[in-house]
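structure of the sequence below:
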Amino acid sequence: MSVKQASAEYKAMVQEKLGEKFNIIAGDMERVRASGAIDGALKSGQSAPDFTLPDAFGNQVSLKTLLAKGPVVISFYRGEWCPFCNLELRGLQEALPKIEALGASLIAISPEKPDHSIVATEKSKLTFPVLSDFGNTVARQFGIVFRVGDELQAFSKNVFKNDIALRNGEDSYELPVPATYVIDAAGVIRFTHVDVDYMTGRAEPDEVVAALATLK
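Predicted coordinates:
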C-alpha cells in the first residue's frame, strides 16, 4: 500500500471519529495555505543550506559530511506524535535499500527533543538518522515553518493530550510543513515536495527513488 493510500485511510478514520470537530484541523491547514507561510520554500535548482544537527543519540550529523559521500534525501516531519508522519517515515524505511543502492543517504528532521526522536526511531524501526532541529532553525532556512493556530493548539492539548511546546522544548508552537528534498552531491536541490496538507499530501518513496535515479 502506498503512503498516500495508507494516509487517506487513516484520515477517513480520524474524520469519522472527530465528526464536526475535524473542521478545526482542516481549517487550520487552509489558514496556513492562505497565509503564504511557505511561499518562500526552497525549490529545485537552489542550493541547500549546510547544517549540523544532533541525532536521537546525541551524535552530530552534518549535511556537508553526508554530501561528501553522495546525494542526500531529507524528510522534514512534524513529530513522533503525528501518525501521518510515522506512515511516511515507515514508507521511507522500506525504500531505504533502494535509496542506498543509488549511493544516497536518508535523514529525517523534526523540531522535537532527542528523546522523542528515540521514540520515533524505535516505534517505526528506523535505521536512518532522525535529527532534532531545535526551534526549527534548519526548517526556517528551507522556508517551511508555520505556527499552529490557537484553536488547534487548544484542541490538540485537550483532545489528543499533545502539547507541542513540551515536546519541542520551546513555546513558539511552530512546526515544519512536511517536506521532502533530494539534494545532489554538489548541494543542489533536485527534487522537492512541500505540501501544507500533512495528512495526504506526502511524497511517495517511489518518487524519491525515481528522483535519485535521474542523478546517475
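
okay, CA-based contacts and neighbour counts for the rest of this
Will do.

what packs against the helix or strand where Pro97 lies?
Per DSSP states H and E, Pro97 falls inside helix 83-101. Counting contacts by 3 or more Cα pairs under 8 Å, 6 or more residues apart in numbering; DSSP states H and E, helix 83-101 packs against helix 3-18, strand 105-110, helix 205-213.

quick one: that helix to helix 3-18, angle?
170 degrees (axes from the mean of the first three to the mean of the last three Cα atoms, to 10 degrees).

nearest to the spatial middle of this protein, which residue is it?
Closest to where the C-alpha atoms of the chain average out (Cα atoms, centre = their mean) is Tyr77, at 2.0 Å.

so it sits against Asp195, correct?
No: between Tyr77 and Asp195 no contact is recorded; they are 11.4 Å apart, counting by Cα atoms under 8 Å.

report the set of residues contacting both of these two.
Common neighbours of Tyr77 and Asp195 (criterion: Cα atoms under 8 Å, 6 or more residues apart in numbering): 177-179.

nearest to Ala12 among those residues?
Set against Ala12, the nearest of the shared contacts of Tyr77 and Asp195 by Cα to Cα is Pro178 (19.5 Å).

burial count for that closest one?
Neighbours of Pro178 under the rule other Cα atoms under 10 Å: 28.

quick one more, to check against the first:
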Amino acid sequence: MTLKAQIDDYNLAKIAKVPSDILALMDATTEDLIAQHIEFNALKLNQSINDFTLNNHLNEPVTLSTLLEQGPVIINFYRGGWCPYCNLELKALNEMLPEFKAVNAQLIAISPQLPDASLSTFEKNELAFNVLSDTSNKVARQLGLVFTLDERLKPIYAQFGLDIPAANGDNSYQLPLPATYIINQKGHVIYAFVNSDYTLRAEPCAILNALQQDC
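Model (predicted):
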C-alpha cells in the first residue's frame, strides 16, 4: 500500500472519530498556513545545504558531511512523534530502507524533539535509521521550514493529549513544515518535497526513483 493510501485511510478514520467543528478548525488553520507560502523560501532543488551536526535518538552526534562521504543522504523533516501523519511517513520510509541502501543512500529523520522524545519515536515505530533532534529548529530554520503552530490549535492538541512543549523542551510551538530532501555527495539538493499541508507527504517510491535516476 502506498503512503498516500495509508494517509487516505487514516483521514477517513479521523472523520469518523473527530467532531466536525474541530475538523473544520484544523482545515481552516491549514489553509491559513498554506496562504503564508512559507515553502517559497525553503531550500530548493539544485541549491546547496550547509553542513550540520545533530544528536541522534541515542544522544550521539551525527554530521551530514560524514554521512555524505558514503553516498547520498535522504533528509526527512517531521513535526514530531505525536503526529500520526509523521508516524505513517516514518514507517513507510523505514520499509523502503533496503531499497535506499541498495543505491548507497542513507536516511535520517529530523524533528525539534528532545533526544528522549526522539528515542520514543524511534522505538515506537521500530525504525532502523537515525532520528535526530534539531532542538529549537536550528537546522530547519536555516532551510526556511519553520512555522509557529496556530494559537487556535493549542487547546485542541492539549485535548488530544499532545504535549508539544514537553516533547521539544520549549514553549515556542515552532515546528518544521513536513519536508524531504535528497542531498548528493556534492552537497546539492537533487530532490525536494516541501508542503504546508501536513497531511501531504513525499511518496517513498518517488524518493527511490530520484535516487536511481542520479546513480
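
quick one: TM-score?
Scored against TM-score structural alignment, normalised by the length of the second structure, the superposed chains reach a TM-score of 0.97; 214 aligned residues with a Cα RMSD of 0.9 Å.

picking that back up, could the shared contacts of Tyr77 and Asp195 of the first structure be laid out in JSON lines, adding secondary structure and distance to Thr121 of the first structure?
Output for those, formatted as JSON lines (DSSP: H, G, I helix; E, B strand; the rest coil; distance: Cα to Cα, whole Å):
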{"residue": "Val177", "secondary structure": "coil", "distance to Thr121 of the first structure": "20"}
{"residue": "Pro178", "secondary structure": "coil", "distance to Thr121 of the first structure": "17"}
{"residue": "Ala179", "secondary structure": "strand", "distance to Thr121 of the first structure": "19"}
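
adding distance to Asn168 of the first structure as columns, could you present these in a markdown table?
Below are those laid out as a markdown table (distance: Cα to Cα, whole Å):
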| residue | distance to Asn168 of the first structure |
| --- | --- |
| Val177 | 15 |
| Pro178 | 16 |
| Ala179 | 18 |
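
what's Leu54 of the second structure aligned with over in the first structure?
When the first structure is aligned by TM-score structural alignment, Leu54 of the second structure is paired with Leu53.

in contact with its match, which residues?
Counted by Cα under 8 Å, 6+ apart, Leu53 of the first structure has contacts 60-62, 131-133.

and the residues you listed, which of them are buried?
Neighbour-count burial (16 or more other Cα atoms under 10 Å) is assigned, among these, to 61, 131-133.

tell me the buried residues in stretch 39-52 of the first structure?
For stretch 39-52 of the first structure, a neighbour-count test (16+ other Cα under 10 Å) marks 41-43, 48, 52 as buried.

let me have the contacts of Leu53 of the first structure in JSON lines, extended by secondary structure and distance to Glu151 of the first structure.
Shown next, in JSON lines, are the contacts of Leu53 of the first structure (three-state DSSP; distance: Cα to Cα, whole Å):
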{"residue": "Gln60", "secondary structure": "strand", "distance to Glu151 of the first structure": "36"}
{"residue": "Val61", "secondary structure": "strand", "distance to Glu151 of the first structure": "36"}
{"residue": "Ser62", "secondary structure": "strand", "distance to Glu151 of the first structure": "36"}
{"residue": "Leu131", "secondary structure": "strand", "distance to Glu151 of the first structure": "29"}
{"residue": "Ser132", "secondary structure": "strand", "distance to Glu151 of the first structure": "26"}
{"residue": "Asp133", "secondary structure": "coil", "distance to Glu151 of the first structure": "25"}
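
just send those residues back as JSON lines, with distance to Ala101 of the first structure too.
JSON lines is the format used below for those (distance: Cα to Cα, whole Å):
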{"residue": "Gln60", "distance to Ala101 of the first structure": "24"}
{"residue": "Val61", "distance to Ala101 of the first structure": "21"}
{"residue": "Ser62", "distance to Ala101 of the first structure": "21"}
{"residue": "Leu131", "distance to Ala101 of the first structure": "22"}
{"residue": "Ser132", "distance to Ala101 of the first structure": "26"}
{"residue": "Asp133", "distance to Ala101 of the first structure": "27"}
